[in-house]
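**Q** Here you go, sequence then predicted model.
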Amino acid sequence: MAFAPALDALIDAFRVLPGVGQKTAQRMAFHLLQSERQGGQRLAQALGEALERVGHCRQCRMFAEDDICDICRSSRRDARVLCVVESPADVLAVEQNTDFRGRYFVLMGHLSPIDGIGPEELGLDQLRERLRDGEVKELILATGATVEGDATASYIGDLAARHGASATRIAHGVPVGGELEYVDAGTLAQAFSGRRQL
C-alpha cells in the first residue's frame, strides 16, 4: 500500500537507525503522527540542533560542541594514560562503570579491510602524532572482543611500541555474576588464557 509521500519519506528516514526495519519505522512514524506530534516537533528540533552543533573533539575524536571536549580540557585527567575505544558509547560505558581518570581516543570503528576501513579512517595518523609527542605513556586498548577488535588492538599495540609507550588490553572473560555452564566457549577460553595470580 502506498502512503502519502511525506509519510513514506518519514518511514524511510527512520530506517537509517540501526536495527530499525520497515515495520518498526512504520510504527514509529504512525505513533508520532497519531499521538505525539509535539514530541515529534521536539525530536525534529533536537535532531536538527545536534546535527548542526555537534562535531568531534580535535584531540580524542569524541562528540563535542567545542574544538576540545570537557574530558580533554580537564586538568584533573591524566594525559599520560589514553584509553582507546571504538565508539562514543564505549566512552560513556567506561565513564559510568569505572574509576578511569585518564583520557580517551575514539576510533569511530575498527579495522575492517573488507569494508574499506583502514588506519586512516580510524584516525590512527592522529594517534601516531599524540604518541610521537611523548606525553602518552600507556595506551589501554578497550576495543571489542571480536576478530576486528583484536586486530585493531594488535595494530595499535605495535604502533605504541614503536613510539615507546606501553600498551595494555582490557581483560575478557566470565562476566561478574556469570555461571560457567552458561558462558560460551570463546569467552571461557579467553578467561582461562587471561587468568592471573591471586
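**A** Thanks, I have the structure now. Numbering: from 1, shown residues only.
**Q** C-alpha from now on. contacts and neighbour counts both.
**A** Noted.
**Q** So which residue is dead centre in this protein?
**A** Ser87 (1.0 Å; C-alpha atoms, centre = their mean).
**Q** tell me the SS of Ala13?
**A** The three-state label given to Ala13 by DSSP: H, G, I helix; E, B strand; the rest coil is helix.
**Q** same deal with Leu51?
**A** helix.
**Q** same check, this time on Leu139
**A** Leu139 ends up strand, using three-state DSSP.
**Q** for it, what are its contacts?
**A** Val81, Leu82, Cys83, Val84, Gly157, Ala160, Ala165, Ser166, Ala167, Thr168 (C-alpha atoms under 8 Å, 6 or more residues apart in numbering).
**Q** Identify the residue spatially nearest to the residue nearest to the centre of the chain, adjacent ones excluded.
**A** Met108 (4.9 Å; C-alpha to C-alpha, 6 or more residues apart in numbering).
**Q** now Asp67
**A** Nearest to Asp67 is Cys57, by C-alpha to C-alpha, 6+ apart, at 5.2 Å.
**Q** isn't the one you found right up against Ala64?
**A** Yes: the pair Cys57 / Ala64 is scored as a contact, 5.6 Å apart, by C-alpha atoms under 8 Å.
**Q** So these two - more neighbours on which side?
**A** Cys57 (20 against 17; other C-alpha atoms under 10 Å).
**Q** measure the more buried one to Gly102 for me?
**A** 16 Å (C-alpha to C-alpha, to the nearest Å).
**Q** okay, pairing it with this:
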Amino acid sequence: MKTFPQSVQKLIEHFSKLPGVGPKSASRMAFHVLNMPKESALDFADTIREMKENVQFCNQCFHLAEGPLCSICQDAERDDKIMMVVEDVLDLIAFESTGEFGGRYHVLGGVISPVNGIGPEELNIFSLFKRLKDSGVVQELIVATNPTLEGEATAMYIKQELVDLGNISITRIARGVPTGADLDYADRSTLAKALSGRIQL
C-alpha cells in the first residue's frame, strides 16, 4: 500500500537526496511545501528552475555567476594584486562574509585526492596558473584550502608548480581553523584571524 500520493513521494525522495537530510526531515520539508499557498509553492519551483537555467560558473574565477563573469570579477574596486585560492564556492562566501578580504578569488572546485581519482586535471588548477602568468600584477597568492590532508597536499602542489614565479609571494591561512574542518563551517572571527595570521608557504 502506498503511504503517500506519487507526487508527494517523489518530492520526499528529491529532498532526501540533499546533504544531511534524512527520510523524516525530507517528509517534513515536503509537507511544508504541500501546505504552502499555491502561489508560494509555484514561485519556489520557478526559482529552482531559473537558478538551474541562469546560474553558471564564472569564466575567470569559477564563482557562481549569471553571465560570463561574476560580480566579484566585475568589481573594479577589488585589489588585483592579491588573490585567494579556495576549494569551493561555499569557502569563497565564508571568507567574503568576514569583510576582511578585498582581493580576487579563484575556486578550485575541489582538492587533489588520488584515492578518489581526482588529480589536477579534474580541478581548476591549470587555469589558476595561466591566470597568474597572464595577469602579471598578482603579488600575493593566499592558499586557503581546508586543513585536511588533501587540502595540504593541494596547497603544496600549487606552491611547487609556481616556484618559477618568484615575484609572487605564496602564503597559507593560519592554523586557527581546526585540522580536518571545513572552512565554510567556521565562524567569521575564526576566518578573519586565520586570514590576518597567514604565513609564508
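**A** Looks like it came in fine. Just so it is clear, the structure is predicted and the values come from calculations on it, not from any experiment.
**Q** TM-score them against each other, please.
**A** Once the chains are laid over each other, their TM-score by TM-score structural alignment, normalised by the length of the first structure reads 0.81; 179 aligned residues with a C-alpha RMSD of 2.3 Å.
**Q** about what we covered before: okay, now the residue nearest to Ser87 of the first structure: neighbour count?
**A** 15.
**Q** Quick check: it is in a helix.
**A** No: per three-state DSSP, Met108 of the first structure lies outside any helix segment and is coil.
**Q** Show me the strands in the first structure, by range?
**A** Under the criterion DSSP state E, the first structure contains strands at 55-56, 63-64, 78-85, 102-106, 138-141, 166-169.
**Q** nearest to Ala13 of the first structure, of the ones you listed?
**A** Nearest to Ala13 of the first structure, of all the strands of the first structure, is strand 55-56, at 21.3 Å by C-alpha to C-alpha.
**Q** Measure how far that closest one is from the centre of its chain, please.
**A** 14 Å (C-alpha atoms, centre = their mean, to the nearest Å).
**Q** Which elements pack onto that strand?
**A** If you count contacts as 3 or more C-alpha pairs under 8 Å, 6 or more residues apart in numbering; DSSP states H and E, strand 55-56 of the first structure packs onto strand 63-64.
**Q** Any chance you could list what contacts the strand it packs on?
**A** Strand 63-64 of the first structure has contacts (C-alpha under 8 Å, 6+ apart) with Val54, Gly55, His56, Cys57, Cys69, Pro88.
**Q** Where does that strand end up in the second structure?
**A** Using TM-score structural alignment, strand 63-64 of the first structure lines up with residues 64-65 of the second structure.
**Q** quick one on the thing from earlier: so the residue nearest to the centre of the first structure sits right up against Tyr104, yeah?
**A** No: applying C-alpha under 8 Å as the test, Ser87 of the first structure and Tyr104 come out as separate, 10.5 Å apart.
**Q** quick one: what's aligned to Arg76 of the first structure in the second structure?
**A** For Arg76 of the first structure, the residue aligned by TM-score structural alignment is Glu77.
**Q** got the residue ranges for the helices in the second structure?
**A** Assigned by DSSP state H, the second structure shows helices spanning 6-16, 23-35, 38-54, 71-74, 89-96, 125-135, 149-161, 188-196.
**Q** can you count the residues close to the counterpart of Gly176 of the second structure in the first structure?
**A** By TM-score structural alignment, Gly176 of the second structure lines up with Gly173 in the first structure. By other C-alpha under 10 Å, 19 other residues sit near Gly173 of the first structure.
**Q** Gln74 of the second structure now?
**A** 10.
**Q** now Ala45 of the second structure: how far from Leu132 of the second structure?
**A** Applying C-alpha to C-alpha, the value for Ala45 of the second structure to Leu132 of the second structure is 40 Å.
**Q** quick one: which of the two has more around it?
**A** Shown here are Ala45 of the second structure and Leu132; by other C-alpha under 10 Å, Leu132 has more neighbours (18 against 12).
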